[in-house]
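Enquirer: predicted structure and sequence below. I'll ask about it afterward.
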Amino acid sequence: MNLTDAPARDDIRSDLFRYTGRTDTRALLRCYRQNRGFRFQVWFRLVDVPNPLLRRLARWRRNRLAERYALHLHPKTQIGNNCNLSQFTTIGATGDSRAAIISDYVYIGPSVGLVNDITSGNDVMIGAGAVVIQDVPDNATVVGTPGRVIQRDAPPERRKTLWPLVPMPAAPAQP
């Protein structure tokens, strides 16, 4: 029986590589034990796996970790590859609308709020305490309340560890 599907496994390996620069089992166990952010992301990635038992466990565990580490994510939030969510992050939406779409290589600093159904570009950095209420372009740095772009076309050298990207699934059409 296969407990995870390939996209979830690849996303977890991508996250592990970003944290440690390695993808072996020892690195996985050590990083899971020592890093809260990685632990949360593992369970976040497992929420939509086909195995119903693992999916249910992942939802319960993700919610427990989110309460403990103050990460609040809308259930419809989409998070791309090589993203970092810091503590006290809130990603929400109004009502039953679409939630935020976080693209690849996004760093979200501590105490950040992403409000409404915004879309972040690739290679984005969002500074601590920012409240983002509108879409963010590629290669931008955002700070402040409300969030404003202070730098565009930031150099891609800020990526420390790279992992081959897995294409994001298309968002479902709204009726």
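Expert: Looks like it arrived, so ask away. Numbers count the residues shown, from 1 in each chain.
Enquirer: only C-alpha atoms from now on, for both contacts and neighbour counts.
Expert: OK.
Enquirer: all the strands of the protein, residue numbers only.
Expert: 72-73, 78-79, 84-85, 90-91, 101-102, 106-108, 113-114, 124-126, 131-132, 141-143, 148-151 (DSSP state E).
Enquirer: and these: which comes nearest L57?
Expert: strand 72-73 (17.3 Å; Cα to Cα).
Enquirer: what about A8, how many neighbours?
Expert: 18 (other Cα atoms under 10 Å).
Enquirer: how far off centre is the longest helix along the chain?
Expert: Ranked by residue count under DSSP state H, the longest helix found in the chain is helix 52-69. Centre-to-centre, helix 52-69 and its host chain are 15 Å apart (Cα atoms, centre = their mean, to the nearest Å).
Enquirer: which residue sits closest to R45 in space, ignoring its chain neighbours?
Expert: Ranked by Cα to Cα, 6 or more residues apart in numbering and with sequence neighbours excluded, the top spatial neighbour of R45 is A8, at 5.5 Å.
Enquirer: let me see the contact set for that neighbour.
Expert: R45, L46, V49 (Cα atoms under 8 Å, 6 or more residues apart in numbering).
Enquirer: list of residues touching the longest helix of the chain?
Expert: Counting by Cα under 8 Å, 6+ apart, 3, 36, 40, 43-44, 46-49, 71-72, 87-88 sit against helix 52-69.
Enquirer: again, only using 7 Å
Expert: Contact with helix 52-69 is made by L3, F40, W43, F44, L46, V47, D48, V49, H72, Q87, F88, as judged by Cα atoms under 7 Å, 6 or more residues apart in numbering.
Enquirer: pull out the buried residues from that helix.
Expert: L54, R55, A58, R59, R61, R62, N63, L65, A66, Y69 (16 or more other Cα atoms under 10 Å).
Enquirer: and what of stretch 3-14?
Expert: Buried residues in stretch 3-14 (16+ other Cα under 10 Å): T4, P7, A8, R9, D10, D11, I12, R13, S14.
Enquirer: comparison target, given below:
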Amino acid sequence: MRRILFYIYRVLLIPHIVLYLFSANKETINKDLDRWCAAKSIKGSKINSLLYLLCHSNDFRTIFYFRIKSPIKHILKLYCKGEQNFTIDVNTKLGGGILTGHPYCTILNAESIGENFYVNHLVTIGEINGKKPSIGNNVSIYTGAIVIGNIVIGDNAKIGAGAVVVKNVPANTTVVGNPGRILTNKKH
């Protein structure tokens, strides 16, 4: 019975596939798909992988809807909702390859976020007085972290669980604590 429902749901997702195929952001969506498929050990074509993730992951749907710039997405959200408590500000420039770890109550409101970003739940990336953070490539931000203000998070940085970051973070570092302090600095 469950398998039958899955196939019925896949039919309902056909408009999503059409939007994907004609999206100006198809290349970026493909980067997201590749990262999710690698992390979740999903095999198959892009279309089958997309259908699987749209069926089984509310947070992936939220990212997908963010990438699709068509007003039709609002209709699709009526019967195929994204994660209700995962917010990506419409003005955020978000690179491809984002991966989430159940981003319940997560807010992404940055100037820009680079490629291969990982974010966990209860994370706030936000502004102070209209100034937003810029986040580099390959950055990971873990549970409960807060990154706010006109700051830069360098490439390959890791922001530990519960860290509060209000100052620039150099590349290749790990930040922990409140206030955030650099724990490691790896030389590449």
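Expert: That came through, no problem. Just so you know, these numbers come straight off a predicted model, no measurement behind them.
Enquirer: thinking again about what came up before, now the buried residues of stretch 3-14 of the first structure in JSON lines, with distance to T119 of the first structure?
Expert: Formatted as JSON lines, those follow (distance: Cα to Cα, whole Å):
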{"residue": "T4", "distance to T119 of the first structure": "27"}
{"residue": "P7", "distance to T119 of the first structure": "21"}
{"residue": "A8", "distance to T119 of the first structure": "22"}
{"residue": "R9", "distance to T119 of the first structure": "24"}
{"residue": "D10", "distance to T119 of the first structure": "23"}
{"residue": "D11", "distance to T119 of the first structure": "20"}
{"residue": "I12", "distance to T119 of the first structure": "22"}
{"residue": "R13", "distance to T119 of the first structure": "24"}
{"residue": "S14", "distance to T119 of the first structure": "21"}
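Enquirer: which two in these are spaced the farthest apart?
Expert: Greatest spacing in these, by Cα to Cα: T4 and S14 (14.8 Å).
Enquirer: which stretches in the first structure count as helices?
Expert: 6-20, 25-34, 36-45, 52-69.
Enquirer: looking at those helices, which is closest to G127 of the first structure?
Expert: Closest of the helices of the first structure to G127 of the first structure is helix 36-45, at 17.0 Å (criterion: Cα to Cα).
Enquirer: what's in contact with the closest one?
Expert: Taking Cα under 7 Å, 6+ apart as the rule, helix 36-45 of the first structure contacts A8, D11, I12, C31, Y32, A58, R61, R62, L65, L85, S86.
Enquirer: residue in the second structure paired with the last one?
Expert: To tie it back to what came earlier, the one meant is S86 of the first structure. S86 of the first structure maps onto N120 in the second structure, with residues paired by TM-score structural alignment.
Enquirer: what's the local residue count around the alignment partner in the second structure of V115 of the first structure?
Expert: Correspondence of V115 of the first structure to the second structure, assessed by TM-score structural alignment: I148. Using other Cα under 10 Å, I148 of the second structure is surrounded by 22 other residues.
Enquirer: from A163 of the second structure, how far out is I148 of the second structure?
Expert: Separation of I148 of the second structure from A163 of the second structure (Cα to Cα, to the nearest Å): 11 Å.
Enquirer: and what of S70 of the second structure?
Expert: Counting by Cα to Cα, the separation of S70 of the second structure from A163 of the second structure is 36 Å.
Enquirer: and the two? which has more neighbours close in?
Expert: The residue with more neighbours, out of S70 of the second structure and A163, is A163; 22 against 12, by other Cα under 10 Å.
Enquirer: in the first structure, what residue corresponds to that one?
Expert: A163 of the second structure maps onto A130 in the first structure, by TM-score structural alignment.
Enquirer: what's the answer for T100 of the second structure, then?
Expert: With the correspondence set by TM-score structural alignment, T100 of the second structure falls in a gap relative to the first structure.
Enquirer: spatially nearest residue to T100 of the second structure, not counting backbone neighbours?
Expert: Nearest non-adjacent residue to T100 of the second structure (Cα to Cα, 6+ apart): V119, at 5.0 Å.
Enquirer: neighbours around that neighbour, how many?
Expert: Using other Cα under 10 Å, V119 of the second structure is surrounded by 23 other residues.
Enquirer: hmm, A145 and it touching each other?
Expert: No. Applying Cα atoms under 7 Å as the test, V119 of the second structure and A145 come out as separate, 9.5 Å apart.
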